[in-house]
Structure formats: structure tokens, C-alpha cells
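K.L.:
Predicted model and sequence below, questions to follow.
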Amino acid sequence: MKPPAAAAEFLTQYGWRDAELSPVAGDASFRRYFRVRDGDRRAILMDAPPPHEDPKPFIAIAEYLVGAGFAAPEIFARDLDQGLVLLEDFGDQRMREHLDDHPQDEDAIYRRVIDLLRDLHKAPAAALPPYDEAQYLREANLLTEWYCPAQQLDVDAEGFEAIWRGILAPVIAAQYPPVTVMRDYHAENIMLLDDGRLGLLDFQDALMGHPAYDLVSMLQDARRDVPDELEENMLAYYLAGHDQDAADEFRRHYAILGAQRNTKIIGIFTRLCMRDGKARYLDFLPRMWRLLEKDLRHPALQPMAEWFGRNIPHEVRSRPMPAAKAAQ
């Protein structure tokens, strides 16, 4: 992975002329990342090439988070025309790998990430677009737009959207006043910093929405198995202090947003395979179906569970994707 052509001039302009660059693992987007080393100095170069990427939202949310007392990367330099951002290096100690090596720390670290969410939800929300019905539906419809065609399924897409409208209505009504929703709050985007804080990454798609969204993102992690007992314990930990009615309503919304998010991710991972040739994302689908089916067992989701039963039966969910070979 070669640095962008404009990187050398950009780094020279901001005092990093002699720095060495090495690639850092990225995410599912067009963004790329490079570690920048110059003697004892370290930084990360984000390459967010226009028109595919726009680094301004990342910068704005990073500045909001730092201003609110959270650990987001400091922005050292930026060239928005080139899509280059030089930012603070949070190191390599991700929550995901730490727990792989130290499973005994699981309960303590998950409590810390829940505490961080509680603090974020107490802070005034960032000035962001709302997580509205149109956005929820666009995301859920990725299943019928990508997964169903890849599985050669002719499904009731209109009925699918209509059911989501009804199920999501009470969730949308309850997300006022809204909180900042980072939308990708999971173990691969949490860094364990040397000063003991939790570093936040990959929040450029943040919106204003419901407090259950990031909680379900963490506890129904698309890339890491979270034991059911741990999920329940952390959900109860977050809800400590809520009265029974409020806790029951929150759990209902948690299940609905979990189903919406997991439906979306099945569509996104299929798109990453079919459109972008990233077939490895299909390996996550069995976990995503397990999580979705768990959410669909909640009584509030019965109409959606019935839709899935009619349109994507269990034997389809577990079969290989017929169109995946062509994409590979």
C-alpha cells in the first residue's frame, strides 16, 4: 500500500519532511492510514481521497469529543482538497486484541466502555443531522438491495419497509432529546491508551439519535463474539438507576435498533463482497444472522420476524451465496 502522491509535500509543509511512512490496517471504507515516524515523534496520516471520502466530519466530531473531555485524536494538520489529515497516533493496543490475549479483563473493560457511553449521553449532543426515519430505512433496505439479489431471492421489499416504519416509530419518538451516536462503537474502534483512557476512532458518520444504538453496536459486535451473559450484564449495568418501565422501554428499543443495525450490516457486508470484491466480509454473516435472530425474538419485532420467515427462511440464511464466486 503506497502513500498518496501528495503525502510528501503535505508532510514537508507541516514539519515532517524526513518522516518514514508505513501502512496501518484500515476499515471497510476508501480511507487508508499510514503511521508516520520522525525520530521519537509519531502520528497517523489519514488518506481520505475525494470524492469518495470527506474528512471534514471526522475532524468536526474529533474536535467535539476532545472539547467534551473524551479521547479522540488531536488533529495536527489537514489538507481538505487532497483529503489528507495528520492526527494523533493512539498506538496499537486495541480493545479487540487486548481481550483476545487477556480474556480475564473482559468484564472490567466492557464496564469502562459502558461508562464512557454513559458520560457521552450526559453531554450535550454534537450539532449533527438526526438519525431519522429516512436514514434508518435507507440502512435497513441494504438487505433487500444487496443480500436478497445476491441470494437470488424475490422478496416483498415494500412490505419490509412498511413493517420497519411501524416498528421504528416509537424509537424515533423516544430519541428526543437526542444523544451523539458514533454508529461504529465496537471493540476494533476502541484504543487502550497509555494514560489509562479509552481512545475513540471511526466516528465520522456520527448522528444525533437514540442512546441504545451505540450500546447495541458494542454488545452485538459484528466482528467479535460477545457472550450472551456479558451482553445482559452490561445492558443491566447501563440501565442501573432506571425504573422498571423505563428499563423495559429501553430494552425494547435496544432490540429494535439491534435488529435494524444487524439487518443493515448483512446488506453492507454483502455489498462489500459483490461491489468491492471484499469477499472476506461474508465470513461475518453467520454471526450477523445469529444476532439478528436473537433480536427478532423480542415481541416488539414479531411482524419483522414473520417477514423474515416468509421471505428469507432459515435454510437460506445458512447457505453459501450463489453470486459470491463471481464477485471473487
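P.N.:
Good, I have the coordinates.
K.L.:
C-alpha from now on. contacts and neighbour counts both.
P.N.:
Will do.
K.L.:
and residue 98, what element?
P.N.:
With secondary structure defined by DSSP states H and E, residue 98 is part of helix 95-101.
K.L.:
ranges for the helices of the stretch 1-150 of the chain?
P.N.:
Along the stretch 1-150 of the chain, the stretches classed as helices by DSSP state H, counting those that start in this stretch are 7-13, 56-67, 95-101, 106-122, 133-140, 142, 148-150.
K.L.:
got a list of contacts for the last one?
P.N.:
By C-alpha atoms under 8 Å, 6 or more residues apart in numbering, the residues outside helix 148-150 that reach it are 154, 155, 270, 274, 321, 322, 323, 324.
K.L.:
cutoff 10 Å now
P.N.:
Under the criterion C-alpha atoms under 10 Å, 6 or more residues apart in numbering, residues 142-144, 154-155, 157, 267, 270-271, 273-274, 311-312, 321-324, 327 lie in contact with helix 148-150.
K.L.:
What's the first helix or strand after it?
P.N.:
Next along the chain after helix 148-150, with elements defined by DSSP H and E, is helix 157-174.
K.L.:
Now that following helix: buried residues?
P.N.:
Across helix 157-174, burial judged by 16 or more other C-alpha atoms under 10 Å covers 160, 161, 164, 165, 167, 168, 171, 172.
K.L.:
ok, now stretch 192-201?
P.N.:
Taking 16+ other C-alpha under 10 Å as the criterion, stretch 192-201 shows 192, 193, 198, 199, 200, 201 as buried.
K.L.:
any idea which of the residues you listed is closest to residue 241?
P.N.:
Among the buried residues of stretch 192-201, residue 198 lies closest to residue 241 (C-alpha to C-alpha), at 24.1 Å.
K.L.:
could you list every residue that touches that closest one?
P.N.:
Under the contact definition (C-alpha under 10 Å, 6+ apart), the residues listed for residue 198 are 70-72, 90, 94-95, 109, 112-113, 116, 189-192.
K.L.:
Check which element follows the helix or strand hosting residue 191 along the chain.
P.N.:
Assigned by DSSP H and E, residue 191 falls within strand 190-192. Later in the chain than strand 190-192, the nearest helix or strand by DSSP H and E is strand 198-200.
K.L.:
take the one below as the second:
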Amino acid sequence: MKNNTMIKNDMQEPQAQKHEVVNPDDFFDARTDLRQQFADECGWGGVEIKQMGEDCAFRRYYRLTREKDGEVETAILLDSILEMEDKVAPAHKLVDVVSLAPKMKAAGLSVPDVYFSDVSKGYALLEDFGDYSYNKAFQNGADQPELYGLATEALQKMRQSTELNSLKLRNYYEGHVHANRVDIVHWYRPAALYEANPSGLMESYLAAWGEIENALPPCPMIFTHCDFHVDNLMVLEEREGLNKCGILDFQGAVIGPAPYDLANLLEDARKTLPNELKTALKAKYCADMSAEDKEIFNAWYRVLATQFHCRVIGLFVRLLVRDNKSIHLHHVPRLQNYIVEALDDPILAPLKRWFVESGIDLSKPLPPFDLPRLRKILGLIE
């Protein structure tokens, strides 16, 4: 039987943490009747409700299906942990789905309509964008330049939208995405070396990034989706032009550094893009920028992409070690390669020195996982 138990872990230093075991299956199974009640209230009583897989966050999606006037009609029921619970992260709040959707749609972006919502109970009924994600489309041989080009145009729309960029959103530098650039230290290094991190290691890692960032001009801050990748982008085949690019999971949006979303899209942990395509898409995104702005954008693109990889490589280890989810581990070698290549950029020289001093050799695969031993090293068990 699959073990979905998650060990709650909210503080930054694993060795000093207390852990509450939370089983998401138990939580959502206990809400079956409440989901049905919400569907009834939305006019979808007595229909089929089918779970659509799991999410890395503490939420579930269910497809509602019914026949109406001789045609099949569907909608998506989002079941989320209650807003007042301490287990919900700031970027996973249902209220942000409900509030951002109409604003993004008004900016010319294809996001699901919110038909009904009850934030107090953790439910929303959303437009169904189907199952044909960018990821699936590429597996079926879809045209990469076309679809990535549409996604890049969507990011341009976000950057150019006065309304979106004036929203009072969380600041990227105060949120978990930026903070968790340390996950390579917290989670990856102990898994690579099977030893606890020495005192001062985290401080030296953050000092390396500080030296890098302080050497660069300030980066423009804009509306940032913050999770803009091929599994959150849908091909809406019945639509045309930019509207063909459906955008999901935008509830974690922040005001963040301009290159972040494009780096997230092109430096994908799940998929390797040809360098010539990445170069063309960066040029497309920056087409309306001055030469000076392009130079600043490219420098920060390198920094943010590498911070993204340092976060995600640690995240994938954490998902196995803490949450018993191994589904992403096969992407770790790609992330290793991304970081190794990035460290040849002189901009990242302080970080390159840190990796040598820390003992992390990203050219080597991770050793086999001895989970009881690793969990003990990390302080997850005694």
C-alpha cells in the first residue's frame, strides 16, 4: 500500500524541529460528504466526482461529470485545506485562486473561471481546462516553438499589465520560494554525503548568494506567477492565438524579479529544452527592452535560474525523505547538470567556491537512499 504520510516540517533547521504527522488521505477522505454537499449547493448534485491525482500542496482536485441537454459537461472541484489551519502555506490559499482569476482574465490571459466558491469551507468550483497539458502535448510530438512561444507571450502580457503589476501581493523576497533556495543545503547535502551539516555552512551559502546579488544592478520587480512550468500550462485546442495557452496554479503569485517565470519555464526540472530554443524565447521576451535592460535581465536570469535549481533539487530529495514521494527523483541528474553548467558563469564564482568548500560534488550521482539513516541525520526521527 502506498504510504502518503507527510511529516510536518515548517522551520528552517531540520535538526531542531518538531514534526506532526499529517496524512492527507485521511484529511480528504473525511471530507467526502462535505464535497458532495458543496457540489449539491452549486447545482451539481448526484454527479460523478472523480479524483484527478495528487498535488504537491495540501489540496485535491476532483472532476465533476454530468450529461446535460445530450452533451457531457464537466467542472473541477478544488478541495483545499481550510484557510485558518496552520498547515496551509501562504502560496496555497484558496482565497488567492478566487481573487486572482478574474484579474488575470481581464489582463488577457486564459485562466479557469471560478463558478462558485466557499473559502470558509475550503471549496471552489472551477472551469475544466481538460487534461491536455503542455507536458502531454510535447510527449505527443506537439510543436515546441509554437507552444513555448505562446507561453512566453503570456509572460509578456503579465509583465505589461498595469493592473497585475499594481496588485498588493506578497513580495518574492519575503516568501517561501526565495527562502527555500537553501533546500540544497538542508536536504541535498545530507543525502549526498550522509552527514549532518556543520555549523556555519548555511551562513556561508547565503553569504555567497549575497555577494553575487550585491554585485548586480537592481532587478525590476513585476507580477510573477511563481510556478510557471509545463504541467501548469494547458493546451486549449478549441481556442486561438494566445488564448490557446491555459494557465493553472497561479495562487502563489507574488511581486517578484522579472526573469523568474521565464527561467522557471525554460530551465524546467522535468524537461531539457534545446539551447537554441531557449535563446530564441529569451530574445522574444526581451524584444521590447533596451540593451541595458536586456543585460540586467540576462544576469538576473542566471542567478534566479540557479537559485531555482538549488531549491528544486532539495525539494525533490525532501519529498522522498520527509513525505515518502519518490516521483520526482529521476529529475535530479538534470538539475545537477543545470547547476554544474551554471557555475561556469563568472557571475556565480562565489557560489562555485562554496560548493567546493562544502564538499558537494554535483558531477556524482546521489548514493542509494538509506531512509532510516538519513531521517535520523536530519532529525526527522530519533
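P.N.:
Received, thanks. Please read these numbers as outputs of a predicted model, since none were measured by experiment.
K.L.:
related to what we said a few turns ago, can you select the buried ones from the contacts of residue 198 of structure 1 in PyMOL?
P.N.:
Buried residues within the contacts of residue 198 of structure 1, as defined by 16+ other C-alpha under 10 Å, are selected in PyMOL through the command that follows:
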select buried, resi 70+71+72+90+94+95+109+113+189+190+191+192
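K.L.:
so which of the contacts of residue 198 of structure 1 comes closest to residue 301 of structure 1?
P.N.:
Comparing those against residue 301 of structure 1 with C-alpha to C-alpha picks out residue 113 as the nearest, at 27.5 Å.
K.L.:
Please list all residues in contact with that closest one.
P.N.:
With contact set as C-alpha under 10 Å, 6+ apart, residue 113 of structure 1 has these partners: 95, 119, 185, 186, 187, 190, 198, 215, 218, 234.
K.L.:
same check, this time on residue 87 of structure 1
P.N.:
Contact criterion C-alpha under 10 Å, 6+ apart gives 35-36, 42-46, 59, 72-78 as the residues in contact with residue 87 of structure 1.
K.L.:
give me that answer again for 7 Å
P.N.:
When the contact criterion is C-alpha atoms under 7 Å, 6 or more residues apart in numbering, the partners of residue 87 of structure 1 are 43, 44, 45, 73, 74, 75, 76.
K.L.:
close enough to count as contact, residue 21 of structure 2 and residue 87?
P.N.:
No. Using C-alpha atoms under 7 Å, residue 21 of structure 2 makes no contact with residue 87, being 11.2 Å away.
K.L.:
picking up where we left off before, could I get the contacts of residue 87 of structure 1 as CSV with distance to residue 24 of structure 1 and neighbour count?
P.N.:
Conversion of the contacts of residue 87 of structure 1 to CSV gives the following (distance: C-alpha to C-alpha, whole Å; neighbours: other C-alpha atoms under 10 Å):
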residue, distance to residue 24 of structure 1, neighbour count
43, 11, 23
44, 9, 24
45, 9, 27
73, 15, 22
74, 18, 16
75, 18, 17
76, 18, 13
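K.L.:
helix or strand for the aligned partner of residue 285 of structure 1 in structure 2, which one?
P.N.:
Taking TM-score structural alignment as the alignment basis, one finds that residue 285 of structure 1 is matched in structure 2 by residue 332. Under the criterion DSSP H and E, the helix or strand holding residue 332 of structure 2 is helix 332-342.
K.L.:
Can you name every helix or strand that that helix contacts?
P.N.:
For helix 332-342 of structure 2, the elements it packs on are helix 291-321, judged by 3 or more C-alpha pairs under 7 Å, 6 or more residues apart in numbering; DSSP states H and E.
K.L.:
residues in structure 1 aligned with the helix it packs on?
P.N.:
If you align by TM-score structural alignment, helix 291-321 of structure 2 falls on residues 244-274 of structure 1.
K.L.:
Nearest to residue 85 of structure 1 among the buried residues of helix 157-174 of structure 1?
P.N.:
Nearest to residue 85 of structure 1 among those is residue 172, at 34.4 Å by C-alpha to C-alpha.
K.L.:
Surely residue 50 of structure 2 is in contact with residue 62?
P.N.:
Yes. Taking contacts as C-alpha under 7 Å, residue 50 of structure 2 lies within contact range of residue 62: 5.2 Å.
K.L.:
More neighbours: which of those two?
P.N.:
The neighbour comparison of residue 50 of structure 2 against residue 62 (other C-alpha atoms under 10 Å) goes to residue 62, with 18 against 13.
K.L.:
For the more buried one, give me its contacts.
P.N.:
With contacts defined as C-alpha under 7 Å, 6+ apart, residue 62 of structure 2 is in contact with 49, 50, 51, 52, 76, 77, 78.
K.L.:
Show me what it lines up with in structure 1.
P.N.:
The criterion is TM-score structural alignment: under it, residue 62 of structure 2 has residue 34 as its aligned partner in structure 1.
K.L.:
Not including adjacent chain positions, what is the nearest residue to its match?
P.N.:
Once its chain neighbours are removed from consideration, residue 34 of structure 1 has its nearest residue in residue 23; the separation is 4.3 Å (C-alpha to C-alpha, 6 or more residues apart in numbering).
K.L.:
gap between that neighbour and residue 195 of structure 1?
P.N.:
Per C-alpha to C-alpha, to the nearest Å, residue 23 of structure 1 is found 25 Å from residue 195 of structure 1.
K.L.:
can you check residue 295 of structure 1 too?
P.N.:
In this structure, residue 295 of structure 1 and residue 195 of structure 1 are 37 Å apart, going by C-alpha to C-alpha.
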